[in-house]
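Asker: Take this sequence and fold it.
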Amino acid sequence: QLRSDIPVVEALKDGKVVGYVFLTSDFVTTTGYSGKPIHTMMGVDENAKVTGVRLVKHSEPIVLIGIPESKITEVTEKYAGLDLIAEAAAGGSAHDLDIVSGATVTIIVIDDSIVRAGLKVARSLGLGGLEPELASSGPTKAMLMPSGDDIAVSDWQTLAGDGSIRSLRLDIGQVNTAFEEAGDPRAIKRPEKGAPEDTFIDMQMALVSAPEIGRTLLGDDEYANLTAWLDEGEQAILVVGRGRYSFKGSGYVRGGIFDRIQLIQGDTAVRFNDKQHKRIGKLAAEDAPSFTELDIFKVKADSGFDPTEPFRLQLLVQRAVGAIDKTFITFDLGYRIPDRYTEKLAVETAVASNPQIQSEVAVSDTSELSHLWKRVWLQKRVEVVVLIAALVILTGVFFFQMQVTRHERFTYWFRIGFLTFTLVGLGWYANGQLSVVNVLAFFSAVTTNFSWSAFLMDPLVFILWFSVAASLLFWGRGVYCGWLCPFGALQELTNKVARVFKIPQYAVPWGLHERLWPIKYMVFLGLFGLSLYSLEMAERYAEIEPFKTAIILKFQRGWPYILFVVVLLGAGLFIERFYCRYLCPLGAALAIPARLRMFDWLKRYKECGDPCQRCAKECMVQAIHPEGNINPNECLQCLHCQVLYQSATKCPVCIKKEAKRAKFRKQNLLDPIAPMPAGTGQPLVGTNPTPKPAT
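Answerer: Okay, here's the model as predicted:
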């Protein structure tokens, strides 16, 4: 039974209280990657030591990226024995953070909630000698001086000199040394490349909600925007950076949470999400250095943050130690605002803080359009240029398909080469595999807080989706499904290998084949309907897509997922593009709007289907009906039918035409009487008229 004063349950042994059990979400905000709370239950004994932690409920789409839930559970169980007294003394950083690669946000949230909730309970109950925190430490309390027109504007050098701007500068040598001291042999074997003195990151921070600091660094107009953006009691820090390491990373683009930085003050940790984030284009101070990242983060009023007290910004530095594994170390950037920005106010007698049940608060994001995505595109300019070049080439092939498909051998090897690029370059190297989850997330974003800047933050995915949208209007789903889908390319290439080894190919009877088509549409509609109820649940069931296992994770996954992929690829050895034909929800999602396509450039003869069935029999996905018409919802635009359309050795119509031409040429060579154009009395050019007989 819960206590009346605090939401904990007493743990008894022989009738004596030996500890307390509670949910972390009853004391602190536990919003995870999914935007929903992560509920963990933990126990604390009378000596302020954690006796156990259990993951109770979460909405994290862990399986979406292939992380077994057992790994997350294993990490949470390791918190048994955590000493909260040591954590209180160290500000929550007395223990090592055990990160699961691919679930960084989730683990950081769980770690933070365990430490903060544990400390709140321990202090409230006086466990281990810890005392309750007070709202203030005396009859006066410091606060930031209010803004006004008489606030002086300084410069960068002055602010850096008096501590208003604090910096953390790390070179490559320092980072490599830190990983060596951490003792992970995998990380030691993979040092950061470059000279030891080269800059790894130069990160600087300032409290821009302080009027003088804010006006100096942001300028009057941007500072006015900032004050309008902040609600009463909220603060803001400016974080700028340069060097080879980004303090933001790219995880927030998908999950909305910045997983590389967090603000720590005492036992309070503040994580930032995309709704607490605002980007600026430049600094107003003329003597300010140049930075590649300039970002403002909002600290909400209910976070417990006091801008007049010392705090630190913790930077998480990661290093890849395998195909999907990473290891991490942290560095701290300390900050204390100079006293000249604060003033003392009399306050009432301090009262003990009481735990409050916290809920998620939706904060409207009113930030301006970001310039950051331009810098991200510049950082990935090589990949962007290569992808755009590939799309230009592919577009040219479709615009001039009749000229290209005249050459059967060239068309075949061009397709093999392009599919290889799609699989190896676009898929396994660049992770450019689209998913039905993208479609579901897009619809969710449209109905909630749509932001173009979030989509622009991933250049390759944005370009691919833009090309898909254009190709749907021009030609239908086949351009992506037939040429740009890495898993589709994997299926087709493995089938080509199967044919080399004479593995028999099975043609599904048309009646059965046609009735199997709707399966993928039902799968998509089921996922779409489920996403309206719960996007997280829909993401879990979207595992019917094998893309993550085969392409994103490169088969580095549990055996059930690998077995599923092997079964699909195995079926594809006998029935080409088996998954694309009958199961793919992404293909179904693209086929529905593709009915609006404007062009139908695949040429047919009136003899196609009756009597000729050559194209229908050779179509790799059996998208041609027995009567000869092509089903645009199923066609993958491989252009093989256009090769046959012009083949003088395979197409009966072309064979007949060629026979007529040959007969005509033969007659012209053997007939002694040359044809005469009507009404001219003159022979055709290039012929020899029969000479008149002599008189």
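Asker: From now on I want contacts and neighbour counts done on CA atoms only, so please keep to that.
Answerer: Fine.
Asker: In three-state terms, label the most centrally placed residue in the chain for me.
Answerer: Centroid-nearest residue in the chain: R254, 4.6 Å away (criterion: C-alpha atoms, centre = their mean). Recorded secondary structure, R254: helix (DSSP: H, G, I helix; E, B strand; the rest coil).
Asker: got it, and G241?
Answerer: strand.
Asker: gap between stretch 624-643 and the chain center?
Answerer: 34 Å (C-alpha atoms, centre = their mean, to the nearest Å).
Asker: Next, the buried residues of the helix or strand hosting V439.
Answerer: Counting by DSSP states H and E, the secondary-structure element that holds V439 is helix 436-447. For helix 436-447, a neighbour-count test (16 or more other C-alpha atoms under 10 Å) marks 436-437, 439-441 as buried.
Asker: List the contacts of that helix.
Answerer: 451, 524, 528, 531-532, 535, 539, 542, 585-586, 589 (C-alpha atoms under 8 Å, 6 or more residues apart in numbering).
Asker: Shouldn't M42 be within a strand?
Answerer: Yes: counting by three-state DSSP, M42 falls inside a strand.
Asker: pretty sure it is touching L23, no?
Answerer: Yes: M42 is within contact range of L23, at 6.5 Å (criterion: C-alpha atoms under 8 Å).
Asker: joint contacts of those two?
Answerer: Counting by C-alpha under 8 Å, 6+ apart, nothing touches both M42 and L23.
Asker: this one as well, want them side by side:
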Amino acid sequence: MWRLVLILLLVLAAPLRAQPMADHVVAPYALGAQLTDQGVWSLLNSGGGEAGYIFETGPLAPLPGFSGQPINILVMLDLQGTFIETRLLAHHEPIFVSGLGEAPLRQFLAQYRGHSIHEALVVGNPYGAGQGSDLVYLQGVTKATASVRIAHETILAATLTVARERMQGLKAGPPPRPDPDHDEALDWAALRDEGLARRLQVTNAEIEAAFAGTRWAGADPEARDDPQGLYLDLLAVDLGPPAIARAVLSPDSLAELARQSAVAPDDEFILLVEAGRHGLVGPDFIRNTAPDLLGATQDGLPLALRDADILADLHPDLPDPWQEATRMILRLDRRLGFDPTRDWQLVLRAERQHGMFQPEIGSTDLSLTMSLPERFFLAPSGTVQRPAWREAIEARRIDLLILGLGLAVLFALLSAQSRLAAHRHYPAIRLSILAGVIGFLGYWGQGQLSIVTPIAVIRGLTQGGGLAVLLYDPFSLVVWAAAILGLVIWGRGLFCGWLCPYGAMQEFAHHAGRRLGLPDWRPAPSFARAALWSGPIALAGLVATAFLWPGHAETLAEIEPFKTAITTHFMRPWPYVLWAGGWLVLSMVWFKGYCRSLCPLGALMRAGDLLRLRRWIPRRAECGSPCQLCRVRCRYDAIAPQGQIRYSECFQCLDCVTIHDDPRQCVPLILAVRAKGRRRAA
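Answerer: I've put the predicted structure just below:
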């Protein structure tokens, strides 16, 4: 019988045969000839003529997701670069497997239809974007921002590769990079004479002429009153070559640019200085986002232009008019095909309003052509990797700052454990920290760790998937770093006792049970010890499934209630809610029952106790024999009858530390005080 079951499991676990490309084509199109070895096919219209291209993103842009495997998306593109279809083919993103389901991801992909690769597509919200902005915003998926960004980067990289090779007649490949060893003496005069610094001047009369014949003509009184005044006086400098950057930036700004370049070596930084009335961005612009009045194109394709969030100070040798002008540093991503040695266009949008209430916005584009000589760059070689992780870090900069400060405070408090445990308000301090963990780290930051991540790491290391996907969720990565550091210092207690949002929810549930007068169930030692084995068994089952039956690994990972309780806020089908909520109800009578039994992540943390370097909980010779007070009061059963601490089961609640240092509770201290009193009386 067991052999039959094993054969059935192997058959189900076998990879499904790939669906033929022809089955993906939607009417009225038909599949043409295969054009490349990477799976790019021609798309034919009903008359048999070439109508576009169809391809899968997997072979062209194998950007790994959180499972270590890429998201594979079908893209149909017409000859003008308009998306006909974007359809999900395969993925293993945990949040979409059984958390939110695939529907939100499919709805996100449906937004590409009808849009063009010539549009500046951005995932997010239109912060600071006016009505005339060229940016096209695609609505992301709440609680799945990183996965959606990976999907967007995959579509963008694969589609632009096809467009450059097939639609523009340009071979897609690694772009040239600035040569760090190229050095030449440059000053302001040399920059200006060689065209390394480009200038664009537009008078009020010229901008008025651009709006002539429209309802926005004459809508700018300042332009009418001063026709020879400058509406735009723009200086643009490509800061990629170090020699050019040294000639235009102050030493402090140059150092900041070097730090940014070290973090993001694929970014090309562009300095803009504007001394006219345009001002570069609108009044609602938010730093570190895509500028609403600026854009860039190369070969007719949009470039991803973003603010670099660097407050630039200019070199003192630059003329005075520029020193007091508006300054801004932008960045362009060379990984998506931007070539600074070929002509590209910096586009500035000039806007006007017509009407008082709900005014209509009119605009015209002002363009400046940019390029740099090839002597400043290295010839491209090899394949350029596409880790788009810096945007994820910048998008959560404030959250990461708050998280870092919070972790620093927590580490400082726990390092002074004796004073913390002896504080008369310690219970309130602990519950306040746990409430913050649930609210900020859990619900807001989505930093609930899961066993899915370590399994993905193992698969990435053993199957060559890489670990770059971890950088797409920097918030959780910082929590992981803190948890690992805690393993070295204290054991599992830092994460399981202080940083796990679902564990904190169980602790609050137990306090609620006490308030409601429910019984406090303490299972028999034999049952408690047996329950400890359920976690390692669950962990072993998950690891085995991930390698032998990978298509079901994410489903089996639902043994963790974290996704239901924290990620989706219990907004899931009733079996998942019953599972996650049931453990919270059980915790009202059995203190943190899930943490102490079935949790596979807890089992991994227990194994990580091997990293712990010291025994940090103080003990006395009387602990365990004859005194059993700490063991009796330990709600985790983490103290052996002989008095030793089982650190692999300790959640760092500090209750035993409180007893140990309190002369009113610790039995050896009480007896010592009494003995001292008797000696004095004698």
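Asker: Now do the SS call for C638 of the first structure.
Answerer: On the three-state scheme (three-state DSSP), C638 of the first structure is labelled coil.
Asker: And it, what's its match in the second structure?
Answerer: Using TM-score structural alignment, the equivalent of C638 of the first structure in the second structure is C653.
Asker: Run a quick neighbour tally on its match.
Answerer: Number of residues near C653 of the second structure (other C-alpha atoms under 10 Å) recorded here: 19.
Asker: hang on, G551 of the second structure packs against L9?
Answerer: No: using C-alpha under 8 Å, G551 of the second structure makes no contact with L9, being 11.7 Å away.
Asker: More neighbours: those two, which one.
Answerer: G551 (18 against 13).
Asker: tell me the contacts of the closest residue to the more buried one other than its chain neighbours?
Answerer: Residue nearest to G551 of the second structure in three dimensions, not counting chain neighbours: A13, with 7.1 Å by C-alpha to C-alpha, 6 or more residues apart in numbering. When contacts are counted by C-alpha under 8 Å, 6+ apart, A13 of the second structure touches 548-551.
Asker: For my notes, please list the residues you listed in a markdown table and give distance to R246 of the second structure and secondary structure for each entry.
Answerer: What follows is these, written out as a markdown table (distance: C-alpha to C-alpha, whole Å; DSSP: H, G, I helix; E, B strand; the rest coil):
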| residue | distance to R246 of the second structure | secondary structure |
| --- | --- | --- |
| L548 | 56 | helix |
| W549 | 56 | coil |
| P550 | 52 | helix |
| G551 | 53 | helix |
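Asker: among these, which two are most distant?
Answerer: Comparing all pairs in the contacts of A13 of the second structure by C-alpha to C-alpha, the longest separation belongs to L548 and G551, at 9.0 Å.
Asker: hang on, the earlier thing: could you tell me which of the contacts of helix 436-447 of the first structure count as buried?
Answerer: Neighbour counting with 16+ other C-alpha under 10 Å marks 524, 528, 531, 535, 539, 542, 585-586, 589 as buried within the contacts of helix 436-447 of the first structure.
Asker: quick check, nearest of the residues you listed to T308 of the first structure?
Answerer: Nearest member of these to T308 of the first structure, counting by C-alpha to C-alpha, is L535, at 40.6 Å.
Asker: Okay, and R215 of the first structure sits in which element?
Answerer: Element membership for R215 of the first structure, per DSSP H and E: helix 211-218.
Asker: can you give me the helices for the stretch 401-550 of the first structure?
Answerer: Using DSSP state H, counting those that start in this stretch, the helices found in the stretch 401-550 of the first structure span residues 401-404, 408-420, 436-447, 452-456, 459-474, 478-479, 486-500, 510-516, 518-533, 535-541, 547.
Asker: Looking at the ones you listed, which is nearest to Y429 of the first structure?
Answerer: For Y429 of the first structure, the closest of the helices of the stretch 401-550 of the first structure is helix 486-500, at 10.7 Å, according to C-alpha to C-alpha.
Asker: pull the longest helix from the first structure.
Answerer: For the first structure, the longest helix by residue count, based on DSSP state H, is helix 104-125.
Asker: can you give me the offset of it from its chain's centre?
Answerer: Between the centre of helix 104-125 of the first structure and the centre of its chain there are 27 Å (C-alpha atoms, centre = their mean).
Asker: just the angle between the helix or strand following it and helix 211-218, please?
Answerer: Next along the chain after helix 104-125 of the first structure, taking DSSP H and E as the criterion, comes strand 140-144. Inter-element angle recorded for strand 140-144 of the first structure and helix 211-218: 20 degrees (by axes from the mean of the first three to the mean of the last three C-alpha atoms, to 10 degrees).
Asker: which residues sit against strand 140-144 of the first structure?
Answerer: By C-alpha under 8 Å, 6+ apart, strand 140-144 of the first structure touches 210, 307-308, 341-347.
Asker: For the stretch 301-450 of the second structure, just list every one of the helices.
Answerer: So, for the stretch 301-450 of the second structure - with DSSP H, counting those that start in this stretch - the helices run 320-323, 390-395, 397-415, 417-422, 426-436.
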